[in-house]
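Peer 1: below are the sequence and a predicted model; questions follow.
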Amino acid sequence: MPNETVAALIARSNALGADPRLTNYAGGNTSAKGTATDPVTGTDVDLLWVKGSGGDLGTLTEEGLAVLRLDRLRALKDVYPGVEREDEMVAAFDHCLFGKGGAAPSIDTAMHALVEAAHVDHLHPDAGIALACAADGEKLTEQVFGDKVVWVPWRRPGFQLGLDIAAIVEANPQAVGTILGGHGITAWGGTSEEAEANSRWIVETAEAFLRENSRPEPFGPVLPGHEALPEAERRARAAALAPVVRGIASHDKPQVGHFTDADVVLDFLARAEHPRLAALGTSCPDHFLRTKVKPLVLDLPATATVEEQVARLHELHEAYRADYRAYYDRHATPDSPAIRGADPLIVLVPGVGMFSYGKDAQTARVAGEFYVNAINVMRGAEGVSTYAPIDEAEKFRIEYWALEEAKLARMPKPKPLATRIALVTGAASGIGKAIATRLAAEGACVVVADLDLAKARAAAAELGNSDVAVGVAADVSNPDAVRAAVDEAVLAFGGLDLVVNNAGLSISKPLLETTEQDWDLQHDVMAKGSFLVSQAAARVLIAQGLGGDIVYVASKNSVFAGPNNIAYSAVKADQAHQVRLLAAELGEHGVKVNGVNPDGVVRGSGIFAGGWGAQRAKTYGIAEDDLGKFYAQRTLLKREVLPEHVANAVFVLTGGELSHTTGLHVPVDAGVAAAFLR
């Protein structure tokens, strides 16, 4: 169990991190000073517990704290080589660790160690950054807080900033915190409760000042034609643009997307000053490290057609890439890290909303949240002054900081299906659920589509939160429902990469007992349904320009003739040939189309549980409970086939190793010689 000091620090951190008014996801850090027993000497030693690099205050646990010897940290003042060799001090922190040290110390460790107060908070509240990024921020700080909060001019985070703040605390015993120019706030206190109260007081006081003193319409008047489209039209337009925008954001490397049409975004884009402010870029390092220094903004009104917007987006993308490369070239030095990519991470479309991108759904969503923070900062600064972020040279020093590069290098290797977005039909149970589960485990964002929306959502929830999987309704025989499901997929994750046609049902009857209704039902769901899903998905895949995979879950029956199964086997043969036809047609777009031919999947199968098992058992003259064993014994391997085995085949086809394979059918039947492909 943590000691009382650590317990109080964790509680304070979680409370501060849970309030988006106070700080953003993974932003800011907190610390506490106290004593613990040195196991070597048996004596008490002064320690600093501080949030480690990359952690999140709202979810911080003791394991996320760095633990360091305070005497050794403060002794670093005697060997500090100056701002030109600032980065060396982070490596020096490792020599100050207590025991194993816990989490990796962050660049802000010096700020917490050198301030004498026992408890220190460093936060990124929108209201605080608004003052920090105002052209006359120093004057406003004195006006708002008097001598209780002191202005600190912009300085890149590091040891010197820690020395600066420590000097301010010593020279201003009445002060409870600082406004850090271009950055955020720092507050302190003798107890954990006092530090938290001071942090909250600074934020609440700043909020009240901005609220009471802001001029009307800080973003200017409404631009004609830039008002938000009606919701249904807005969402439809976003779904139409999403694949194109994702292709733009993924030119250098694939990205997952997130879309928001929050009122704060729509209002910003409707106002006359949004082009000027967006071009100035964000200021707080936590913002632009996740959003790039500035967004791509579509400079057409919402009344433009989709075709006009698409054409203009491509033009703006080329200009954005050239501008970003020029920014890099202006500031890069021989020892700068290589350019990481010139594509935008934030794309703003007036009347529609914001698309944000990242290496996974959470990163994409958080990037969007950070740009909303940036909009709030701009509004606050423009309301009482003029928004004046740090200059681009300083932004470059942060973005291409060697320490930031080292942090990226420590990231775990991505899973095989990372950045890929999968749509699986009939995925609430059986084979479809097994496929969705495997794809999610391999790193894909998964859209669980099923006729039953409640079951789809429940199955998605089993895979993880909405950054991992979402559930959507999909009657695959209805073209409107299919288009709606695909639209939901692209709005949830930005696009599509991998589509599995799995939805199906089966009615086992001899020819003379098979009704026209039986025939139509099976063909509507599987032949027509697969066609509709593939058609809707192909529109997205082609618009993205990123290639992709379409997989059909067909059947051994697509090539094997058995009794009492005319409708099911015929429709499976239809699906099998769709694979060949679409492989031939979509190859020029980099889209691979393959099939899987299972057989005898009894356990966990929705089809068998729905009456198919009883019908097949009757055909073979055996008990239904013995059907799985019966199927296994007629195979060459004498092994029962489970849904997970089908999922394995889908992953093999889409996981990257078979990058040059299309038009293939993979048997997953434990060996049925009569179904060998010829």
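Peer 2: Yes, it's here.
Peer 1: from now on I want contacts and neighbour counts done on CA atoms only, so please keep to that.
Peer 2: OK.
Peer 1: the residue lying farthest from the centre of the chain and Trp519, how far apart?
Peer 2: The C-alpha centroid of the chain is most remote from Leu512, which lies 53.9 Å away (CA atoms, centre = their mean). Separation of Leu512 from Trp519 (CA to CA, to the nearest Å) stands at 12 Å.
Peer 1: another one to put next to it:
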Amino acid sequence: MADDRAATRLSNLWDDAKAGGMSEAERLVYRSNILGSDKRVTNYGGGNTSSKIRQKDPLTGEEVEVLWVKGSGGDIATMKLDGFATLYMDKLNGLKKLYRGLEHEDEMVGFLPHCTFNLNPRAASIDTPLHAFVPRRYVDHMHPDAIIAIAASRDSKALTQKIFGDEIGWLPWKRPGFELGLWLEKFCAEHPEAKGVVLESHGLFTWGDTPKACYETTIATINKAMAWFEEQTRGKPAFGGAAVKSLEPAQRRTLAAQLMPVIRGLISQDSHKVGHFDDSQAVLDFVNSNELRPLAALGTSCPDHFLRTKIRPLVVEFDPAKPDVEALLAGLPAAIEAYRDGYKAYYERCKRDNSPAMRDPNAVVYLVPGVGMLTFAADKATARISGEFYVNAINVMRGASAVSTYVGLAEQEAFDIEYWLLEEAKLKRMPAPKPLAGRVAFVTGGAGGIGKATAVRLLREGACVVLADIDEASLAKAEEELGSAFGADFVRPVRLDVTDEAGVASAFAESAVAYGGIDILVSNAGISSSAPIEDTELSMWNRNLDILAKGYFLVSREAFRTFKKQKIGGNIVFIASKNGLAASPNAAAYCTAKAAEIHLARCLALEGAEHQIRVNTVNPDAVLRGSKIWTGEWRAQRAAAYSMQPDELEEHYRKRSMLKRGVYPEDVAEAVYFLASEMSAKSTGNIINVDAGNAQSFTR
């Protein structure tokens, strides 16, 4: 059914040789990981698995039955042993005596810690009773698109019976919790031959008497649903056929680059958001279709979907056959305000006496006919994952509407999960966001010593970083290093010659598509040269001014354009030099260009202030370690200027400083972070010298 991934069946990844030498707990991890390795089985962070394992009680020494079940949070594709909660089965069964009925269901979560086995610190999830009360040793709960398409159909019970017969049962919608656990127990007692059950608007439960049998039942059940949908939908147009045609790929990205900073600015007034763009075929089939608006208005069905994407998306009105971009951009403020008003009305209609306060009323998902899907969240990973969840929802709508009528979750039910007090408590337990969370930094010369150190410092504080550099080999190495350390979502490389006007514009457009815009520009691209004035060739003079003056102008101009589109302020930090304030022998071209940078920063600080754009400068001196400009002729040239050997230069600079200390890339990065963060929110037009003290470069 769904998208073109479903053209092939799920593979049976179980390997007896691997599983044979594992402990029961290790086989649970193995089963979980291979299930989660294919997003057609379950979405990121979704689904859970369990095993009931006989273990020695550390208190009594007697053998007891222990439920190992995915704990709160985590992703089954990558989780390890410490991702599972462990609970005494006899204590879990004993909770049934304490259960006071549906109105008091939530209080049962508070009893789960009392059932903990072996002091395991992993918190048990709300789904724990669902696994505990299924009277089978091995249980899988997955969210496959093919199954949810059945579960979200108006006649889902009849479809389940038609496709699976008595092998897989059906239960009506019930919010996860203790009551649903009892429902599953009752179902199993009444249908002892069943191998699983479809939960309306939710997903699939399957079980088995061995880990392998449980896994294979899960895979076989999903494959059977996929095969049935393929047969039923073969030759049928998706979503009632296309109403519009897609723009060409390059046009789609160009339009996304224009749209995303504007949307980002409109929804980031209270907290900065990061964007993600998806123009995959599954998305285009939906946004171009005749049924886009009625289906989008119904909202998503599976709780996992709408917790990530809100109950429904915002459809941005756009005709790709008559692409009026100015009208599109002009209409965004009203469209976004209308969505916010609608969300507020939804909250007021559905809120309970004890509901948490309304959260951010802005849309997460933005659907643009002919272009694709934009998603925005507090960080890049969440924005990307939210998009993946909505693709799951698209696949569900595609399947359900092709064979039946798609049904979204009832509004009150959706609200009661979105504003569930247990969900609110979970949100409050999350760590506070890092200082630069939601910010996007663009660092030129990002693969070099100061640039990479700066990127590391900003990444450590939660920023996303675009590494811009002309050196492709160094850029690839830096991307690999930083992506591995901080996550691939947070780092994007772009090859950039800062003297190329079109290239600069293109690099910023790439950043807009990758992250939605930028908040921080660190202008750091640099070269060095040294020669007496009579030996300074015009080409050397021009090259210094091109890179160190024109280059800084071009990237700053493009940053200003983005900042003004977003209307949420901005921050520019120039990496200039002590030589911009203090003259040095045999370096007229370099010193002059650095002086130009400093004065350009002052001019920009004046222009940017009314728009909350701050512009400041860091002046390093003698940063030899890790710096690419010191690896070539510059080191030898500067040594010659001071009549010494190149390997004596670092010690010379240290002794020359007032503090008698070396200056390193990390020292410069610390100053950049200060100027890029809210710690310096009321500073602009300033210079920080990071030179271990040089009286000549004192600002006056």
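Peer 2: Sure, I can see it. None of the values given here were measured: they were computed from a predicted structure.
Peer 1: can you calculate the TM-score here?
Peer 2: The TM-score (TM-score structural alignment, normalised by the length of the first structure) is 0.98; 676 aligned residues with a CA RMSD of 1.3 Å.
Peer 1: returning to what we had before: what residue of the second structure matches up with the residue farthest from the centre of the first structure?
Peer 2: In the second structure, the residue matched to Leu512 of the first structure (TM-score structural alignment) is Glu534.
Peer 1: ditto for Gly247 of the first structure
Peer 2: Checking TM-score structural alignment: Gly247 of the first structure goes with Gly265.
Peer 1: do you know how far its match is from Met679 of the second structure?
Peer 2: Distance from Gly265 of the second structure to Met679 of the second structure, by CA to CA: 22 Å.
Peer 1: which of those two has more residues huddled nearby?
Peer 2: Between Gly265 of the second structure and Met679, counted using other CA atoms under 10 Å, Gly265 has the larger neighbour count: 22 against 11.
Peer 1: how distant is the helix or strand containing the more buried one from the center of its chain?
Peer 2: Applying DSSP states H and E as the criterion places Gly265 of the second structure in helix 249-267. Centroid separation between helix 249-267 of the second structure and its chain, computed with CA atoms, centre = their mean, to the nearest Å, is 18 Å.
Peer 1: mean shift between whichever helix or strand comes after it and the first structure?
Peer 2: Downstream of helix 249-267 of the second structure, the next assigned helix or strand under DSSP H and E is strand 274-278. The superposed strand 274-278 of the second structure is, by mean CA distance after the TM-score superposition for the first structure, a mean 1.1 Å from where its aligned residues fall in the first structure.
Peer 1: show me what the next helix or strand after strand 274-278 of the second structure is in contact with.
Peer 2: Where DSSP H and E defines the elements, the next helix or strand beyond strand 274-278 of the second structure is helix 281-287. For helix 281-287 of the second structure, contacts defined as CA atoms under 8 Å, 6 or more residues apart in numbering pick out 2-4, 238-239, 242, 246, 292, 367-373, 391, 394-395.
Peer 1: what stretch of the first structure does helix 281-287 of the second structure fall on?
Peer 2: Counting by TM-score structural alignment, helix 281-287 of the second structure corresponds to residues 263-269.
Peer 1: and that stretch, what's buried?
Peer 2: Across stretch 263-269 of the first structure, burial judged by 16 or more other CA atoms under 10 Å covers 265-269.
Peer 1: next one: stretch 666-678 of the second structure
Peer 2: Here stretch 666-678 of the second structure shows 666-673, 675-677 as buried, counting by 16+ other CA under 10 Å.
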